[in-house]
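Provided below for reference: sequence and predicted model.
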Amino acid sequence: MDSDELKLAAGSYSRRVAEPEAEEDQSPPSIRGRDITLTLRLLSGREVHISINEDATMAELRRYIEKTLALPAHLTRLYLGQDQVNSGYDSTLAQAGIEDEGVLTVVSVASEEFEEVTLEGFGQQLLPARLRKVKLSGACAFWRHYTFRDALLGDKISIRCVKQAFSDEEWAGNLVKEIYLLQHFKHENILKLLDVPPAFEDFNDICIMVEHMDIDLASVLRSSQELTEEHCQYLTYQILRALSYMHSAGVIHHQLKPRVVMVNKNCHVKLTDFLDALPANAVHFDDGDHNRWYRAPELILNQDWTALKLSGACDAWSVGCILAEMYRRKPLLPSRDAITHVQSILKLLGAPREEEREWVTNQKARDFVAGCTLPTSGPDAWTASLGASEAAQDLLRRLVVFDPRRRCTCQEALQESYFQDWSDPEERQLDRSAEPVDWAHLESVTSRDKQRQYVRQECHRRHPEFFEPKT
């Protein structure tokens, strides 16, 4: 979706995030027809009577049946007499031949039909027959993104594909981690894994099905879309909720930036891209020099993760940078390399006191920080030029803090007055993972053979009718 198509009108979104997000019915209530009565008859002989508007679409009927009978829409077939109802998602009941006091036989099937689909730039892939390709929506260094539409419900679905996924052991390990984490996470602000379609016998390519989101936050920030204080609050609130949940599961995102914050028209947020996620307290990891503009100072200056534990503080820093960018409409700390990045941080915040830099154990790094005498307007003055409320400035001064030990956590940030209109005790209960991620299991999937077997077993778990896993 192009950035100029996204319209985040203040007040047009609800506090709660709907799962999944349905295509909205744009017709005015005044033109809706009368309610009609239908009988849903199951093969067991059970009958359920429902009332639904005669102008409802087939998608609305299928959702109603799914909710009433607790039967997944994609595994449900509807019959009028001996004829299966195959009308499209946007067909009205009348167009589908369904009338008042009609009887629909509801048949639940064990598995859905798949068919081979040719994906541009990727090749052949088995996908559910109910999906209709819309377009190739993008490509990056790792994934090719395709948009499909569910012919039963009308929802858009994203297909992410990787060719030669197992050609590199490290890359394959990150893919396994992405799939594992996506299916472990159960939070409304984290992208949902919908399926891992069955793979061919000697597969080397991977496809996954995930929720469709309209656009990423980086595209919004580059656009002419106005962001009000309310927008900034709601977007940041959801990012922090997702991170708070991840941290409770022992997962550090580690590469948070606007590009991995997905947004839809109703301002609902989903975090994605967990290829570089790390376990809390990780000691050995290759941090590289990625995502520099949003990287916390400890990810650049610290070389001893036994003394300073890796924590969610680095994600909290990134949130602060993103929030400041929402007000500035340009990055807070652009830099060309690690050295100029640290210099930009010190110019923004001022030179840290001795006790604020004692966590920097590398002597060369400590001398560099201590020797930086860059002009600054003061540690707190930088927030005044943002045009943000005092509550926003207070939050930024707690997130963008040089010393990670003094930086507020994502959970603490949610309690700030900036979010007083959004904070909900019931939601806070949902921001804790039921169980931590089993990093030991992930770390045991090391060789390419094990990585391929893991994905194959995941396909088998979801689609046992296609193939048996290799032993």
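Received, thanks. Model, not experiment: these values are computed from the prediction.

going by C-alpha atoms from here, please, whenever you check contacts or count neighbours.
OK.

where do the helices of the stretch 51-200 of the chain begin and end?
For the stretch 51-200 of the chain, the helices defined by DSSP state H, counting those that start in this stretch occupy 58-69, 169-184.

and those helices: which comes nearest Val251?
In terms of C-alpha to C-alpha, the element of the helices of the stretch 51-200 of the chain nearest to Val251 is helix 169-184, at 9.0 Å.

burial measure for the residue lying closest to Lys156 once chain neighbours are set aside, as a count.
Sequence neighbours aside, Arg149 is the residue nearest to Lys156 in space, at 4.4 Å (criterion: C-alpha to C-alpha, 6 or more residues apart in numbering). Residues lying near Arg149 (other C-alpha atoms under 10 Å) number 18.

put this beside the first:
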Amino acid sequence: MALGYTHSTIAAAIQNPSQHILAQNRLAAFSYQQDSSFYGLLAKQQQHSPHAFIDQPTSTPRAPQQDHPIGYGAFGVVWSVYDPRDNVQKALKKMSHVFQSLVSCKRVIRELKMLTSFEHDNVLSALEILPPTGHSSFHEIYVLTDLFQSDLHKIIVSAQPLTADHVKLFLYQILRGLKYLHSARVIHRDIKPGNLLVNSNCQLRICDFGLARVEELDVHQPMTQEVVTQYYRCPELLMGTNHYSYEIDIWSVGCIFAELLSRRILFQASSPLKQLDLITNLLGTPSLSDVRTCAPGAIRHVMKGAKKQQALATLYSLSPAATHEAVHLMCQMLIFDPAKRITAVDALTHPYLEEGRMRYHSCMCNCCQTTPANGGHKVLHRSDVALEPDCAEPFSYHFENDLNSLSKAKEKLSDIVYRNMNHSVPLTINPRSAVYKKFSSSTVAQASELPPSPHVWE
């Protein structure tokens, strides 16, 4: 896997047939709208070709790839789809059952607001939100984004070699994107390898904001513990804390850091209780001060029996690339007390990431590089740019205060869709597509496929 702008073979090397169900017929799930009406459909454009153009492009269109599902989770299904406007494969996320409850509707609105407001090279944003095909179909939302060929999970479990340079480059981009999100006062709450998209040039973006929320400043306001995939869940969540902040994302990054080095999940347990036991096996028994915000039953659980000693030296055995600097940074992420856990800002200043920063900004970033109009390699054009920029302003969630009914929430969603119909030729779902039935029936993950719920402490 090459770095920078040298061609890479990531996508081919990591293909997993079981995760890529190819459609039997080559037809896209998109068609053009003839006008800008909210519910417009152009069935006429399908008479001769499933990829009919209103205006033929000036360049010769390439043969589109088959549209096919590439992932799904608790809140949505993602397909690789062909955009006939520019002949490019993109990602289409379908959010189903949007109006099932006011809570689910607010979650979707929050995610859409984030996807349409974030602007950062290492954070996924929406290219477009597709309008529904009619009033009866407005129970689903479709979001178009850039397509990334892979994600860190697929890379980690593949036979694709990962060098120390790859690890540094990926970790730098994760923390760079996380610094931006945290500066916007957003806690992601589900940082895991599968939510870190990677393309063939090793560029990485954080995706899936289905669980993300704004920081809760009131420490007495309870927050849900139904967040973060279990393997990447921090001790305070496992131990029933009612309030948490950005530190839960940093713990997840520490787990991913170790996984990149060893190609194995650091804390892989079958239940939340066993997950906590694995953590104490590595970090040792915490002090009472370290777990002061946790549930009393959880504190008794970790304190019972003989006191466990730290075994952090075992981190050096993760990989030959687990150098002193690597382990030092990892240990600052994997700390019981969230108040002592390193921040994304401070982690980015760690010596371990110097090479990753230099490589990223020498040939990959858009902040201090530009691509000439005639193509070719990127060239340096700025020296005074902020290498790890913050969000211009905190993410605002005050719109949620007015969403006290499903009708108001539906009105707000309609407004978001309208405001993001900024393309001169908008797209709509094409019901004549050969994969339309498969697309429309694709569902989110079932309860049996989701991580175990948090343990209920006394």
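Received the coordinates, thanks. This structure is a prediction, so every number in the text was calculated from the model and none was measured.

circling back to that earlier point, dump the residue contacts of the counterpart of the residue nearest to Lys156 of structure 1 in structure 2.
Correspondence of Arg149 of structure 1 to structure 2, assessed by TM-score structural alignment: Tyr82. Going by C-alpha atoms under 8 Å, 6 or more residues apart in numbering, Tyr82 of structure 2 touches 28-30, 64-67, 88-90.

likewise for Pro61 of structure 2?
By C-alpha under 8 Å, 6+ apart, the contact set of Pro61 of structure 2 is Asn87.

all helices for the stretch 101-250 of structure 2, in order.
Here the stretch 101-250 of structure 2 has its helices, by DSSP H, counting those that start in this stretch, at 102-117, 152-156, 164-183, 235-238, 247-262.

and the first one, how far out from the chain middle?
Centroid separation between helix 102-117 of structure 2 and its chain, computed with C-alpha atoms, centre = their mean, to the nearest Å, is 15 Å.

name the helices or strands packed onto it?
Other elements packing on helix 102-117 of structure 2 under the criterion 3 or more C-alpha pairs under 8 Å, 6 or more residues apart in numbering; DSSP states H and E are helix 406-419.

give the aligned range of the helix it packs on in structure 1.
Residues 448-461 of structure 1 are matched to helix 406-419 of structure 2 when aligned by TM-score structural alignment.

go on, stretch 177-186 of structure 2?
Counting by TM-score structural alignment, stretch 177-186 of structure 2 sits on residues 242-251 of structure 1.

what sits up against the matching stretch?
Contact with stretch 242-251 of structure 1 is made by 185, 187-190, 252-253, 270-271, 277-280, 312, 315, 410-411, 430-437, as judged by C-alpha under 8 Å, 6+ apart.

one more: stretch 270-284 of structure 2?
230-231, 235, 238, 267-269, 286, 302, 307-312, 335-336, 452-455.

do that again at 6 Å, thanks
Stretch 270-284 of structure 2 is contacted from outside by 269, 308-311, using C-alpha atoms under 6 Å, 6 or more residues apart in numbering.

ok, how many other residues are close to the nearest residue to Val107 of structure 1 once chain neighbours are set aside?
Spatial nearest neighbour of Val107 of structure 1, chain neighbours left out: Arg77 (5.1 Å); criterion: C-alpha to C-alpha, 6+ apart. The number of residues packed near Arg77 of structure 1 is 16, by other C-alpha under 10 Å.

next one: Leu171 of structure 2
When neighbours are counted by other C-alpha under 10 Å, Leu171 of structure 2 registers 24.

same check on Leu196 of structure 2?
Counted with other C-alpha under 10 Å, Leu196 of structure 2 comes out at 24.

that one matches what in structure 1?
Aligning on TM-score structural alignment places Leu196 of structure 2 opposite Val261 in structure 1.

conserved subset of the contacts of Tyr82 of structure 2 in structure 1?
Counting by both residues aligned by TM-score structural alignment, their matches' C-alpha atoms under 8 Å, the members of the contacts of Tyr82 of structure 2 that carry over to structure 1 are 64-66, 88-90.

relative to Ala110 of structure 1, how far out is Arg456 of structure 1?
Taking C-alpha to C-alpha, to the nearest Å as the measure, Arg456 of structure 1 falls 20 Å from Ala110 of structure 1.

who has more neighbours, the two?
The residue with more neighbours, out of Arg456 of structure 1 and Ala110 and counting by other C-alpha under 10 Å, is Arg456; that gives 24 against 9.

could you measure from that one over to Trp293 of structure 1?
In terms of C-alpha to C-alpha, Arg456 of structure 1 sits 37 Å off from Trp293 of structure 1.
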